[in-house]
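*Asks:* Okay, here's the prediction I keep looking at, along with the sequence it came from:
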Amino acid sequence: MDREKLDKISITDLLLRCVIGLNDWERTQKQDVLINITLYADLSRPCKSDRIKDSIDYKEIKKQVITIVESSSFYLVERLADSIAQICLTHPVVKAVTIRVDKPGALRYAKSVSVEIFRMRNDD
């Protein structure tokens, strides 16, 4: 699958709060995370039909992401990003996804630290 040939839907700068990190104080206090999601799919069918059932209900994906992130308590941003990717890949139209999770203030003197992952549907 060549992701460059697929269409994209992006959810940009979704700001949520969760328990994330290794330090003791990070295990008890929720912190901001900034999430960017790019969903890769063939959108030719919904472009013709103009029906949501043929497309990606990104509002529903956003709700699912909010639920998992706000209730999570992962140690690593990498694990959080992968959990978000797995939610996105459960949607039948989504062929692949790029997830970027920023953790503002994670490093002194840096605006943010981010992890970006790419995952593809495994239809084996």
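*Replies:* Received the coordinates, thanks. Residues are numbered from 1 along each chain as shown.
*Asks:* When you work out contacts or count neighbours from here on, use the C-alpha atoms and nothing else.
*Replies:* OK.
*Asks:* Tell me where the chain has strands.
*Replies:* 7-20, 31-41, 73-74, 96-104, 112-120 (DSSP state E).
*Asks:* Could you identify which of those is most buried?
*Replies:* strand 96-104 (a mean of 22; mean count of other C-alpha atoms under 10 Å).
*Asks:* Which residues does that one contact?
*Replies:* For strand 96-104, the surrounding residues in contact (C-alpha atoms under 8 Å, 6 or more residues apart in numbering) are 3, 32-41, 77, 80-82, 84-85, 88-89, 111-121.
*Asks:* Then stretch 64-73?
*Replies:* 16, 17, 18, 19, 20, 27, 80, 83, 84, 87.
*Asks:* got another, please set it beside the one above:
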Amino acid sequence: MTIHIEDLKFQCIIGILDFERQNPQDVVINLTLDYKYEKNFLNYADIVQKIKDVMIKSEFLLIEDALDYLNLKLIKEYSSIKSMNIKITKPSILPDCKVSVSNSYKSQS
């Protein structure tokens, strides 16, 4: 089975520039999770809330660190996840484009 969480938008502190550390900015997260369905489903509402909680609490310096941490957190919490693709976008950091970083992960189990 695959869960798609698309265009999850909220504000958090993320970035290395001085102004990024002072005020929350918009982020958009897109996530695709492949998981083994065995009569236990993954609650996408819980996953969305965990993502928001981690991002808001952690105040990451780099998007890359946020991606890796979200992967570890979700894999640890949900053992049925086989793989995932996460993309974090900062839509307002540059005036003429959106900036994103993404990565794909596979479970080691």
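*Replies:* Sure thing, it's come through. Source: prediction; values computed, not measured.
*Asks:* TM-score for the pair, please.
*Replies:* Overlay of the two chains. TM-score (TM-score structural alignment, normalised by the length of the second structure): 0.89; 108 aligned residues with a C-alpha RMSD of 1.3 Å.
*Asks:* Dump the strands of the first structure to CSV, plus distance to residue 58 of the first structure.
*Replies:* Listed next are the strands of the first structure as CSV, based on distance: least, C-alpha to C-alpha, whole Å:
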stretch, distance to residue 58 of the first structure
strand 7-20, 8
strand 31-41, 9
strand 73-74, 24
strand 96-104, 13
strand 112-120, 17
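*Asks:* Can you tell me the closest non-neighbouring residue to the aligned partner of residue 83 of the second structure in the first structure?
*Replies:* Matched by TM-score structural alignment, residue 83 of the second structure corresponds to residue 96 in the first structure. Closest residue to residue 96 of the first structure apart from its sequence neighbours, by C-alpha to C-alpha, 6 or more residues apart in numbering: residue 120 at 4.1 Å.
*Asks:* what's the counterpart of residue 9 of the first structure in the second structure?
*Replies:* Counting by TM-score structural alignment, residue 9 of the first structure lines up with residue 3 in the second structure.
*Asks:* Distance check, the closest residue to its match other than its chain neighbours against residue 85 of the second structure.
*Replies:* Nearest residue to residue 3 of the second structure in three dimensions, chain neighbours excluded: residue 33, at 5.1 Å (C-alpha to C-alpha, 6+ apart). Distance, residue 33 of the second structure to residue 85 of the second structure, by C-alpha to C-alpha, to the nearest Å: 7 Å.
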